[in-house]
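[1] what's the 3D shape of this:
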Amino acid sequence: MSGPGTAGAVDAPADHRPARPGRRGRAAGRTPPVRPRRTLRDRLRRDWPLLAMTAPAACLLLVFHYLPTLGNVIAFQDYNPFVGDDPLEAFLYSEWIGFGNFEALFVDPLFWDAVRNTLTITAFQLVFFFPLPIMLAILLNSLVSGRVRGFVQSVVYLPHFFSWVLVVTFFVQMLGGAGLLAQEMREAGMQPWDVMTNPDTFIVLVTAESVWKDVGWGAIVFLAALSAIDPNLYEAAAADGAGRWRRLWHITLPGLRPVIVLLLIMRLGDALSVGFEQFILQREAVGREAAEVLDTFVYYQAISTQQWGLGAAAGLFKAVVGLVLILAANKVAHRFGEQGVYARS
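    Have a look, this model is predicted:
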């Protein structure tokens, strides 16, 4: 304490100047600048390199996918391509019969045989083919050596680029009546077995052909999803004592679940589309009863028998059912908390 005669410390006078407003205070009292809206010309000038790169693909989609959908009007006509002088006049002058083609289609037993074969093959491949790319991707991802992984990937990807003619020819050489399997059975004193002409095993045959051709290509998407999983999760789980199977169940499969759901929805949307080339090449060998699917049914009705309206009605039926299936599967995925094909509204 300082006495009366001592010069004590004097407190500094209080600063009564108003506090300077901070950055937030200045921003609160000022109207944010309004960005000028870009015109269409500005956007085209800015994005023309991207538009130029996507133009060829857009033209292909327009010419080969969107414009042909206009031909669905044939499903409601007694279409005659020889009416008029050009295809447009054939569309305009063919007789409109409403749903007559669909009525004829739904009472045709050959159509329902094709639907039954298509759904049976789809269900069989969904159970025995769809999981295989997932398993292959997990196995490839577990390979430590990058060289071995690259070699295996190249080997399993290569058959995807073979045409179905080559694939079917390869299986004929292996499993046909004069193929390698039949020759080995003859040398062993057994009755040779021609798998390629047996209608009872046709569904297994086409599934095996699809697996051999496309299982490696189907694993690409799952490998990309596996690379997005944080490796620290595996290290933390291993440090906590989790084994390989527990890490697979609790880390790998949950990381793949969005991709699995998406591809499963897309596959359900193609439930009535199992392919054309693969079946048209083997239809005569095993018979129509086993190998007739919707794609070949449309071909034979529209091209071979020239029942254009009936074939178009079958194709439109297939497209509508596929759309309903993909929307329903997407709705179910949303109910279970998954993203699906598009975000929920």
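[2] CA only for contacts and neighbour counts going forward, please
    OK.
[3] mind listing what residue 185 touches?
    Applying CA atoms under 8 Å, 6 or more residues apart in numbering to residue 185 gives the contacts 191, 192, 193.
[4] quick check on those residues: which are buried?
    192, 193 (16 or more other CA atoms under 10 Å).
[5] nearest to residue 119 among the contacts of residue 185?
    Distance to residue 119, by CA to CA, is smallest for residue 193 among the contacts of residue 185, at 27.2 Å.
[6] run this one through as well so I can compare:
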Amino acid sequence: MYAFVLPGTIFFILYRYIPLLGSVIAFQNYSPFQGFIHSQWVGFSNFQRIFASADVVQVIINTLTLSLLQIAFAFPVPIILALMLNEVRNDFFKKFIQSIVYLPHFLSWVIVASIITIFLRSDGLVNIFLHDMFGTNPIQFLQIPALFKPIVVLELIWKESGWGTIIFLAALAGVNPELYEAALVDGANRWRRIWHITLPAIRSTFVILLILRLGNVLDNGFEQIFLMLNPYVNDVGNVLDTYVYYKGIQQSDFSFATAVGLFKSVVGLILVLGANQLAKRFGEEGIY
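    The predicted structure is shown next:
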């Protein structure tokens, strides 16, 4: 068993724990030519810049807004799909629907962004349909700031909801069928059986996934956002992940970018610990 655990352990040591040592540059005015040892120490000045910069404050607002939208609209969809699939009695139809909703997960964000661009560009399928049906002029969907966040959330729902359904279906598979039979004998209709048997069966899974999601509340996924950004929506679409890339890679401000990333990680840790304690107060097991 230890041999099976070893590859994953090595992965986390090499790519998660050892790189943490590089976080020291968040407290330095780091220069690649001077290295970790000889770069000037500046204490918490890089962290002070986070709240002193209007750009960073706007980026944090964008990040939180998008995360809350994802939690409010994208997070419940796998639960709803799992509940719907759990009520399907035709095994062939159920497996067919499962396969269809799982497939987008295996597409890269590059492909997903390309599909969305093809559909929503000025000469795309959506504008062609609107023009043929209603005679409208081409709408620049990808250049309208108000539409950026809804498009990103809908992309996430389409791509990842089917994969997230697997976890909840696995939880529902452990429900004793005799509970449904007993409830049916007692006269409970389908909605009652869902409310009193199905939902309690996935409650602990829901709580654990929500706690883990709160830990990533400042993490919107770099690749998806980066691929959808353009100068027209940059003010509302630039989030911490892309901001760190622009500052750290394109502008070579390594120390400040590291400070922003470290700040994001600390906030995520605090949210996980807080949500876990709150879950325990409500009688759930939590993640530890």
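[7] let's have the contacts of residue 185 of structure 1 in a markdown table, adding distance to residue 40 of structure 1 and secondary structure.
    Shown next, in a markdown table, are those (distance: CA to CA, whole Å; DSSP: H, G, I helix; E, B strand; the rest coil):
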| residue | distance to residue 40 of structure 1 | secondary structure |
| --- | --- | --- |
| 191 | 74 | coil |
| 192 | 70 | coil |
| 193 | 67 | coil |
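[8] turn the contacts of residue 185 of structure 1 into a markdown table, including distance to residue 221 of structure 1.
    Output for these, formatted as a markdown table (distance: CA to CA, whole Å):
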| residue | distance to residue 221 of structure 1 |
| --- | --- |
| 191 | 43 |
| 192 | 40 |
| 193 | 38 |
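[9] between the contacts of residue 185 of structure 1, which is closest to residue 49 of structure 1?
    Distance to residue 49 of structure 1 across those (CA to CA) is lowest for residue 193, with 59.0 Å.
[10] residue in structure 2 matching the closest one?
    Across the two structures, residue 193 of structure 1 finds its equivalent in residue 139 of structure 2, going by TM-score structural alignment.
[11] cool, residue 320 of structure 1 as well?
    Under the alignment (TM-score structural alignment), residue 320 of structure 1 pairs with residue 266 in structure 2.
[12] same for the helix or strand containing that match, what does it pack against?
    Using DSSP states H and E, residue 266 of structure 2 sits in helix 254-281. Taking 3 or more CA pairs under 8 Å, 6 or more residues apart in numbering; DSSP states H and E as contact, the helices and strands that helix 254-281 of structure 2 lies on are helix 45-52, helix 199-215, helix 240-245.
[13] thinking again about what came up before, burial measure for the match of residue 320 of structure 1, as a count.
    One way to gauge burial is a neighbour count; for residue 266 of structure 2, by other CA atoms under 10 Å, it gives 12.
[14] how close does it sit to residue 239 of structure 2?
    With distances taken as CA to CA, to the nearest Å, residue 266 of structure 2 is found 17 Å from residue 239 of structure 2.
[15] if I pick the residue nearest the centre of structure 1, what's in contact with it?
    Ranked by distance to the mean C-alpha position of structure 1 (CA atoms, centre = their mean), the top residue is residue 266 at 4.8 Å. Residues touching residue 266 of structure 1, when contacts are defined by CA under 8 Å, 6+ apart, comprise 326, 341.
[16] that one -> structure 2?
    Checking TM-score structural alignment: residue 266 of structure 1 goes with residue 212.
[17] could you do residue 230 of structure 1 as well?
    Pairing criterion TM-score structural alignment: the partner of residue 230 of structure 1 within structure 2 is identified as residue 176.
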